[in-house]
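Undergrad: no sequence for this one, just the structure:
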């Protein structure tokens, strides 16, 4: 009698698994179609954080200019170095606009018209706490704050810390607007996989200050990529990045039921940045709408 009951149950599970696989395949096809319809190159890395682990990848190991997504690893390094007793994030530091190129040590300054947080330039010559600069670096993507902080923690130290988190390819070489280094091909780079691993480490509290970092990332000012089409009750802690032809977003997404996932979408060679941003926003919506099938 038990055997007779067990067979229909096995059949039901098999049918359910087949349907889930079919829905996942359909989702992958829809995402790939949208990517192909948008001029440019894309990469995606998705992984659930809570419950049964599920993953979805597209070109996850392809290298991209990191743009401002590299500011998240700098933040991780700041919290880790504070935990190691090297300084307090409440320590004061001088706001300055003079930095050295990693290529030849020559001095360069930030362009006021380029930085997304221009208000900080009004405070050059004053002091601010490391925490304040870190907050502006993430929430408003301040390039000036980034350069001050990356000199504080050391670019090589940031990259080494990312290696310890399992991110094997990301390279944090320098601050922002180091044109000599850029022209020599020395740029910060990442892959979607590495950025996913970094965000996952924060989500799982594997690094110092994870809760505080999630709070900071949740205050993000730029919300027209991964969050754009998601319901307001969904909590999103994320960091964007953009330069010419490049649009990125790396997020920890918390659903109303408390379950979370990490989603990273990178792009490059965009001929129409508006279309590229819309592609990223729609892919995020697709993932959210199909989360039960992932």
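TA: Thanks, I have the structure now. Everything numeric here is computed off the predicted structure, so don't read it as measured data.
Undergrad: Every contact and neighbour count from this point should use C-alpha atoms.
TA: Will do.
Undergrad: Tell me which stretches of this structure form helices.
TA: All helices of the chain, identified by DSSP state H, fall at 2-37, 71-83, 130-139, 143-153, 155-164, 179-183, 192-203, 210-218, 273-289.
Undergrad: Let's have these in a markdown table, adding distance to residue 50.
TA: Shown next, in a markdown table, are the helices of the chain (distance: least, Cα to Cα, whole Å):
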| stretch | distance to residue 50 |
| --- | --- |
| helix 2-37 | 19 |
| helix 71-83 | 22 |
| helix 130-139 | 25 |
| helix 143-153 | 32 |
| helix 155-164 | 22 |
| helix 179-183 | 39 |
| helix 192-203 | 10 |
| helix 210-218 | 16 |
| helix 273-289 | 15 |
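Undergrad: Got another one to weigh against that:
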């Protein structure tokens, strides 16, 4: 990878526009955008820790493919998942009624495509927290740490009597990055960059992992900033009360590749805040445009 930098003036202009977009949307935000090939980057509070929730599923998948590459795990192995042992959720296996049999890699596809919590927790049991955390450390991402599966995150939220009360959120452990799955916007962008640079695994495995990360159904966040038929957006969202996030990679037809991670937090506890979703795409686009202008 070559090295390059965006001028200080350009970085400040981009950061100011990003912060203004966050303010207009009624959120505070953090962002890191990285040119995967040159190493140039733009940051807004990108080294501050954040609770990752469903974004940690990308770490889980990276560990799955890295373990397969090392011969310690077979991603095509079939798993029987009974209806009784599934983590509740709003999509995927969680809303199905009968027993299923799927390979580990097809479970991974559900994890990305519809953020399937039940499929994710099968993989957490098969791979383990220690393996996922070791994988992140091996990739040079020591602040990216998992301590909860999706069932534990759900249980913590259900234990809060009134999530619509802003005062009640102060005591929710999964909103505190010191107590739950955590990373930083910088390290999440660096994880996606590592996947696209074949640093997690190589060859067919690397291509398959990138393909899996490209099947997400949700287009209302990062993808909304890049509404072009010839621009590909791969990524993964995460949602917690007041927190909306997405990290991924934007690929242009001229070969430009940019890893972006955006986290926002709203004062409102409303579950539906379209402006807070859309600003993730707006901020990502401002950052990528600045990197491409460089």
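TA: Cool, the structure landed. Fair warning: this is a prediction, and the values are worked out from it, not measured in the lab.
Undergrad: for the helices of structure 1, which one sits closest to residue 63 of structure 1?
TA: helix 192-203 (8.1 Å; Cα to Cα).
Undergrad: what does that closest one correspond to over in structure 2?
TA: Mapped onto structure 2 using TM-score structural alignment, helix 192-203 of structure 1 spans residues 185-196.
Undergrad: That stretch vs structure 1, mean deviation?
TA: Here the mean offset of stretch 185-196 of structure 2 against structure 1 after fitting is 0.9 Å, by mean Cα distance after the TM-score superposition for structure 1.
Undergrad: To residue 245 of structure 1, which of the helices of structure 1 lies closest?
TA: Between the helices of structure 1, helix 273-289 lies closest to residue 245 of structure 1; by Cα to Cα that is 6.3 Å.
Undergrad: Out of the helices of structure 1, flag the one nearest residue 260 of structure 1.
TA: helix 192-203 (8.4 Å).
Undergrad: the inter-axis angle of that closest one versus helix 155-164?
TA: 80 degrees (axes from the mean of the first three to the mean of the last three Cα atoms, to 10 degrees).
Undergrad: got a list of contacts for helix 192-203 of structure 1?
TA: By Cα atoms under 8 Å, 6 or more residues apart in numbering, the residues outside helix 192-203 of structure 1 that reach it are 43-47, 49, 59-62, 73, 162, 165-170, 207, 210-211, 213-214, 250-252, 262-266.
Undergrad: mind redoing it with 7 Å?
TA: Applying Cα atoms under 7 Å, 6 or more residues apart in numbering, the external contacts of helix 192-203 of structure 1 come out as 43-45, 60-61, 165-170, 207, 210, 250-252, 262-266.
Undergrad: ok, residue 205 of structure 1 - how many residues close by?
TA: 14 (other Cα atoms under 10 Å).
Undergrad: Then residue 181 of structure 1?
TA: Residue 181 of structure 1: 18 neighbours (other Cα under 10 Å).
Undergrad: I'd like to know which of the contacts of helix 192-203 of structure 1 are buried.
TA: 43-45, 60-61, 165, 167-170, 207, 210, 250-252, 262-266 (16 or more other Cα atoms under 10 Å).
Undergrad: Just to confirm, what residue in structure 2 is aligned with residue 128 of structure 1?
TA: Residue 128 of structure 1 maps onto residue 102 in structure 2 when the alignment is built from TM-score structural alignment.
Undergrad: quick one: contacts for that match?
TA: 78, 79, 80.
Undergrad: Show me what the second one lines up with in structure 1.
TA: Taking TM-score structural alignment, the alignment pairs residue 79 of structure 2 with residue 93 from structure 1.
Undergrad: any idea how far that match lies from residue 136 of structure 1?
TA: 14 Å (Cα to Cα, to the nearest Å).
Undergrad: Looking at these two, which one has more neighbours?
TA: Between residue 93 of structure 1 and residue 136, residue 136 has the larger neighbour count (other Cα under 10 Å), namely 21 against 17.
Undergrad: Over in structure 1, tell me which residue corresponds to residue 223 of structure 2.
TA: Alignment note (TM-score structural alignment): residue 223 of structure 2 maps to residue 227 of structure 1.
Undergrad: Can you give me the neighbour number for that match?
TA: Per other Cα under 10 Å, the neighbour tally for residue 227 of structure 1 reads 23.
Undergrad: Now do the contacts for it.
TA: Here residue 227 of structure 1 is in contact with residue 236 (Cα under 7 Å, 6+ apart).
Undergrad: same check, this time on residue 281 of structure 2
TA: So residue 281 of structure 2 contacts 221, 222, 223, 224, 225 (Cα under 7 Å, 6+ apart).
Undergrad: from these, which is closest to residue 240 of structure 2?
TA: Checking these against residue 240 of structure 2 by Cα to Cα gives residue 221 as the nearest, at 14.5 Å.
Undergrad: check contacts around the closest one.
TA: Contacts of residue 221 of structure 2 (Cα under 7 Å, 6+ apart): 277, 278, 280, 281.
Undergrad: can I get those in JSON lines with distance to residue 149 of structure 2?
TA: What follows is the contacts of residue 221 of structure 2, written out as JSON lines (distance: Cα to Cα, whole Å):
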{"residue": "277", "distance to residue 149 of structure 2": "24"}
{"residue": "278", "distance to residue 149 of structure 2": "28"}
{"residue": "280", "distance to residue 149 of structure 2": "25"}
{"residue": "281", "distance to residue 149 of structure 2": "27"}
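Undergrad: Going by neighbour count, which of those comes out on top?
TA: residue 280 (32 neighbours).
Undergrad: I appreciate the help and will end here.
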